[in-house]
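> Sequence and predicted structure below; questions after.
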Amino acid sequence: MTNAPDRALLLMDYQVALCEEGPHLRMPPLAAQVAERGVLATAEKVLSAARTAGWLVVHVRLAFDPTYTLRTNRLPRFDAYPDQRAMLADSPEAQIVAQLAPIEGEPVVDKGCVDPFVGTPLRDVLAAEGITELVLGGVATNLVVESAARHASDAGLQVTIVEDMCASFRADFHDFSVQNMLPLFGTVTTSVALLGEM
């Protein structure tokens, strides 16, 4: 891995509606896996270390404008968002969970699809900051994490996926992605190994 100035931590979709039990929860199976795997606590440790090391930290979330016109994914399964007026950018459910909340100076990228690079300035921001390596964590493993890893590696970035910062709707979905798909696009590691290197 390269040194801090060239590396960024990308935290993806750690949102209230996806990760926290409570009135705003939209994805109970995903939140259950997040809790069972201790994903938020692990992500918090890595985030703290990344901040201390001076890495660029970028937060990504699924969040829509009131018209939903900026939604780039037009598949029927995404129709529920405008139909239910869900995941509006300023709604409680779309917010990043408190323990991983951005601090001053950390950008938040709003996306209207699965892939954090599509329809967003993310790639341009990383290029402008001189980033050559991305360290990824997020939910769901087989959706946003896999999409980001594919896109970033095709764009010429070195990709590291922190396995225990990720979860999916079912344990076998996560395991299949980690064992079979993600190694095609980057290096799969653990938080313990990453923190040891840092």
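The structure has been received and is ready for your questions.
> From now on I want contacts and neighbour counts done on CA atoms only, so please keep to that.
Fine.
> What are the buried residues along stretch 96-107?
Neighbour counts over stretch 96-107 (16 or more other CA atoms under 10 Å) mark Ile96, Val97, Leu100, Pro102 as buried.
> also this one, for the comparison:
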Amino acid sequence: MPTYDARSTALILIDLQQGIATDNKAPLTGATVVERAKNLAARFRDAGAPVVLVHVALDRHNGPSGAADKPSLPAQGTPPGFEDFVEGFRQPDDLVVLKHHWGAFTGTDLDLLLRRRGIRTVVIGGIATNMGVESTARSAWELSYDVVIAEDVCSSMSAEWHRFSTEEILPMIARVVPAEAIGFDRG
């Protein structure tokens, strides 16, 4: 089991919010991902490692302006309550980042929050594997973080999208492991 230093490792959880985690997902339901994320976050908190909760919200003024064949974000913005975290998930000491794109680093202060705390390793989970999780992992890797994906704390809109991301893309930039394999050094 890989072990990490709680002083230099953070958990980043992507889009476990009302407008995303409650919809149908695959291969795991949103409720399953949330439950597993709660368990992993509790282990990080118990070890004294930071937990970063990332959520997304858009209005018609801050959404992506580029044209796309199949836009994934609504041009008019997200509905009220969309960005609220799933009930009972956020804890008082959690760090919170509001993003406006798929990735958690673009246009946010996430990198600054992590570097000021001496973080060198990020463990990432959430929804959707091939969108917010993968985009955040790519940016983290480009910023020279050691990236770990908690594979069973992720899901997507289809099992195939999740599989392709966790088996073909993410292993090129991260270690992809089950959450139970993530532990902390005792030192």
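Looks like it came in fine. Since this is a predicted model, take the numbers as computed values, not measurements.
> Looking at the buried residues of stretch 96-107 of the first structure, which one is closest to Arg71 of the first structure?
Ile96 (19.0 Å; CA to CA).
> Surely that closest one touches Val16?
Yes - using CA atoms under 8 Å, Ile96 of the first structure is in contact with Val16, at 6.1 Å.
> Quick one: the helices in the second structure, in order.
Ranges of helices within the second structure are 18-21, 30-47, 110-116, 134-142, 159-164, based on DSSP state H.
> Of all those, which one comes closest to Glu151 of the second structure?
helix 159-164 (9.1 Å).
> Tell me how many other residues surround Ala26 of the second structure.
Around Ala26 of the second structure there are 20 other residues, counting by other CA atoms under 10 Å.
> hmm, back to that, in TSV: the helices of the second structure, plus distance to Lys99 of the second structure and mean neighbour count.
As requested, the helices of the second structure are arranged in TSV below (distance: least, CA to CA, whole Å; neighbours: other CA atoms under 10 Å):
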stretch	distance to Lys99 of the second structure	mean neighbour count
helix 18-21	14	20
helix 30-47	19	19
helix 110-116	9	15
helix 134-142	11	21
helix 159-164	22	17
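> Serialize those helices to CSV and add fields for distance to Val96 of the second structure.
What follows is the helices of the second structure, written out as CSV (distance: least, CA to CA, whole Å):
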stretch, distance to Val96 of the second structure
helix 18-21, 15
helix 30-47, 13
helix 110-116, 9
helix 134-142, 15
helix 159-164, 25
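> Tell me which of the ones you listed lies nearest to Arg7 of the second structure.
Nearest to Arg7 of the second structure, of the helices of the second structure and by CA to CA, is helix 30-47 at 8.8 Å.
> Just give me the neighbour total for Gln158 of the first structure.
20.
> Check the one 3 residues further on too.
By other CA under 10 Å, 30 other residues sit near Ile161 of the first structure.
> For the counterpart of it in the second structure, give its distance to Gln18 of the second structure.
Here Ile161 of the first structure is matched to Ile149 in the second structure, going by TM-score structural alignment. Distance from Ile149 of the second structure to Gln18 of the second structure, counting by CA to CA, to the nearest Å: 22 Å.
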